[in-house]
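Student: Here's my sequence, what's the structure:
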Amino acid sequence: MGVTASDGNAATEWSPTGSVTVRVPGKLNLYLAVGDCRDDGYHELTTVFHAVSLVDEVTVRDADVLSLRVSGEGADVLPTDERNLAWQAAELMAEYVGRAPDVAISIDKSIPVAGGMAGGSADAAAVLVGMNVLWELGVPRRDLHSLAARLGSDVPFALHGGTALGTGRGEELATVLTRETFHWVLAFADRGLSTPAVFKELDRLRDTGRKLPESGDPEPVLAALAAGDPQRLAGLLGNDLQAAAISLNPDLRRTLRAGVEAGALAGVVSGSGPTCAFLCSSAQSAADVAVELSALGAGRAVRVASGPVYGARVVPSSVSGA
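Tutor: Predicted structure coming up:
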């Protein structure tokens, strides 16, 4: 199944509205090569993003003042003020169009917090798309992408969805052809990992001169995706941040081993972790692996997902009048 980017700009499809709900996916990094730290403090990255069917739902409503409410996965640890990227997205969009950010944002989360699946970035992307439709702004896709990049490196891909090659700090995207649907099992760790802390740990490990596994060329990964071959893709999954994530949370090594022993083709830490993603040969295999990992108590939760899926998209039935 091929999935291309969604434009997040469908304001002309509906009449004026009082609320809009956007569904937005989490991401996996099927390949992640981390280069040197740049002058701006970011590392140069080459990555293959893959959007999967674990989604957050973000509803944006007209309101008198900006507010944020979060429910679901990790709601008890997320800030509901200007520290939250979704709040920042509302302020940025309002500033961009010269209005006050008078919206009420409600987020129902399924993507793990600090889990390496860009849940916060996904929510920010959803707010941009939702406000664009709610206020009938007609902001074009390229401008939404620019706004997204100002919010964070992973926000543009949450808009884009599908599968994409990311370069720069991850915000420069090129769509990747993906045939067939790939099936995944996701194991959430008991505690999250800070993305800056994982990059800092990678720098520390490299400074010690320790030989670390390195991702090779992305081209074989792209070819396996184009062929729709999970067996071929399994041997190519790679993440330069995995060693650093395991250094900070050694339990991840046991989880990765358990997933493969349960029947997964391969496992990889997603992004900065600590979520472990296991590629399976079929939907049935993924269900079987998930049952076994759950029985073993691998992390605090185990989920089944598939990909690629679309990026942030309005749920048409959610649109209501003021």
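
Student: Going by C-alpha atoms from here, please, whenever you check contacts or count neighbours.
Tutor: Fine.

Student: Show me where the stretch 1-150 of the chain has its strands.
Tutor: Along the stretch 1-150 of the chain, the segments classed as strands by DSSP state E, counting those that start in this stretch run 19-37, 43-62, 67-72, 103-109.

Student: Need those strands in a markdown table (columns: mean neighbour count).
Tutor: Formatted as a markdown table, those follow (neighbours: other Cα atoms under 10 Å):
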| stretch | mean neighbour count |
| --- | --- |
| strand 19-37 | 25 |
| strand 43-62 | 24 |
| strand 67-72 | 16 |
| strand 103-109 | 22 |
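
Student: and Ala226, which of these is closest to it?
Tutor: Closest approach to Ala226 among the strands of the stretch 1-150 of the chain is made by strand 43-62 (12.7 Å; Cα to Cα).

Student: another one to check against the first:
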Amino acid sequence: MSAEQSSQVVAARAPGKVNLFLSVGAVMEDGYHDVATAYQAVSLYEDVHAYPADDFSVSFSGRINTSTVPTDGSNLAIKAARLLARKTGYRGGVRLEIEKNVPVAGGMGGGSADAAATLLACDALWGTGLTREDLVRLAAKLGADVPFALVGGTALGSGRGDRLSPALTTGNFTWVFALAEQGLSTPAVYRRLDEHREKHALDISPASTVPQVDPNVLQAIRAGDAAMLADSMHNDMQVAALQMQPGLSSVIELGERSGALAGIVSGSGPTVAFLASDVDSALEIQVSLSANGIRTVRAQGPVSGARLITE
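Tutor: The predicted structure is shown next:
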């Protein structure tokens, strides 16, 4: 490490996401599922500051409770930094300080945003010079949502969700997110979905082997039509998340009674995403939910993917 490098601090920012549509295929022999999803990056950001160090460490700040987030080698940001070091032959380490604004275990890709921002920050800090395409390929090794946190915008995801294709989007969409007090484990939600499908096999259609995004979703985002999008949003994971946290049903009902065009569990949950017609409507939804003791945040989408920032 050069003297110039040792004095550097690099900061990167990556967004959380909402799944506008999520179709989960049948469970495969390896226990995983293919999915078809439409991602949208939203203006809730994870900020990662990377400092030169001899080993790898991470700490957290911000308004999100991070008491359940590991700070050892199992942390996704640490995994991202170590993966980049192995890939490039870098022999040093990094000290990561992360300001969290995306809910933990909330279905909004906060950990994936941490990993994406870490890849970008460490690449700049260490001078390893990887292209954005190189970083996206590395990101796919870390988790299905990490590549999207790098790419941002609105995109379709297939395979495990990591094979991305950009989706043309017009205008902006306004979101209100209802935050749950307790997170959900994504693998646990998948297991509950598989159990639900098996239990109700005679009553519901079998899961697709090749899931697809509803064309109406693509039409709605292309037209920038929030009402049309509200009519076509769907999440296969929602039934499992509602079984694991039954109170989410009343949250969705309250938000929709308060003026939301639609409410949907984001990803594996338990965050509930409400699509609003405009900012004024979003404020009314927030007031109503807050009056019932539900914490909320408001955001816009789509926004850009991970990027370096200066402070």
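
Student: Give me the TM-score for this pair.
Tutor: The TM-score (TM-score structural alignment, normalised by the length of structure 2) is 0.93; 301 aligned residues with a Cα RMSD of 1.6 Å.

Student: Turn the strands of the stretch 1-150 of structure 1 into CSV, columns for distance to Ala301 of structure 1.
Tutor: Listed next are those as CSV, based on distance: least, Cα to Cα, whole Å:
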stretch, distance to Ala301 of structure 1
strand 19-37, 16
strand 43-62, 13
strand 67-72, 13
strand 103-109, 14
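
Student: For Leu202 of structure 1, find the nearest of those.
Tutor: Judging these by Cα to Cα, what sits closest to Leu202 of structure 1 is strand 19-37, at 9.2 Å.

Student: The closest one packs against which elements?
Tutor: strand 43-62, helix 119-134, helix 155-160, strand 238-239, strand 313-314 (3 or more Cα pairs under 8 Å, 6 or more residues apart in numbering; DSSP states H and E).

Student: Quick one: those as JSON lines, columns for distance to Trp87 of structure 1 too.
Tutor: Formatted as JSON lines, those follow (distance: least, Cα to Cα, whole Å):
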{"stretch": "strand 43-62", "distance to Trp87 of structure 1": "11"}
{"stretch": "helix 119-134", "distance to Trp87 of structure 1": "8"}
{"stretch": "helix 155-160", "distance to Trp87 of structure 1": "14"}
{"stretch": "strand 238-239", "distance to Trp87 of structure 1": "30"}
{"stretch": "strand 313-314", "distance to Trp87 of structure 1": "18"}
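
Student: how about these, which one is nearest Thr208 of structure 1?
Tutor: Among these, the nearest to Thr208 of structure 1 by Cα to Cα is strand 43-62 (18.2 Å).

Student: quick one: the closest one to structure 2 mean distance?
Tutor: Here the mean offset of strand 43-62 of structure 1 against structure 2 after fitting is 0.5 Å, by mean Cα distance after the TM-score superposition for structure 1.

Student: Which stretch of structure 1 lines up against stretch 118-131 of structure 2?
Tutor: Mapped onto structure 1 using TM-score structural alignment, stretch 118-131 of structure 2 spans residues 127-140.

Student: What residues sit buried inside the matching stretch?
Tutor: By neighbour count on 16 or more other Cα atoms under 10 Å, the buried set for stretch 127-140 of structure 1 is Val127, Leu128, Val129, Gly130, Met131, Asn132, Val133, Leu134, Trp135, Glu136, Val139.

Student: could those go into a markdown table alongside distance to Pro156 of structure 1?
Tutor: Formatted as a markdown table, these follow (distance: Cα to Cα, whole Å):
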| residue | distance to Pro156 of structure 1 |
| --- | --- |
| Val127 | 12 |
| Leu128 | 11 |
| Val129 | 11 |
| Gly130 | 15 |
| Met131 | 16 |
| Asn132 | 15 |
| Val133 | 18 |
| Leu134 | 20 |
| Trp135 | 21 |
| Glu136 | 21 |
| Val139 | 15 |
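
Student: between those residues, which is nearest Pro101 of structure 1?
Tutor: Met131 (9.4 Å).

Student: Please name the residues that touch the nearest residue to the closest one once chain neighbours are set aside.
Tutor: Once flanking residues are discounted, Met131 of structure 1 sits nearest to Val60: 6.8 Å by Cα to Cα, 6 or more residues apart in numbering. Applying Cα atoms under 8 Å, 6 or more residues apart in numbering to Val60 of structure 1 gives the contacts Ser19, Val20, Thr21, Val103, Ala104, Ile105, Ser106, Val127, Gly130, Met131, Leu134.
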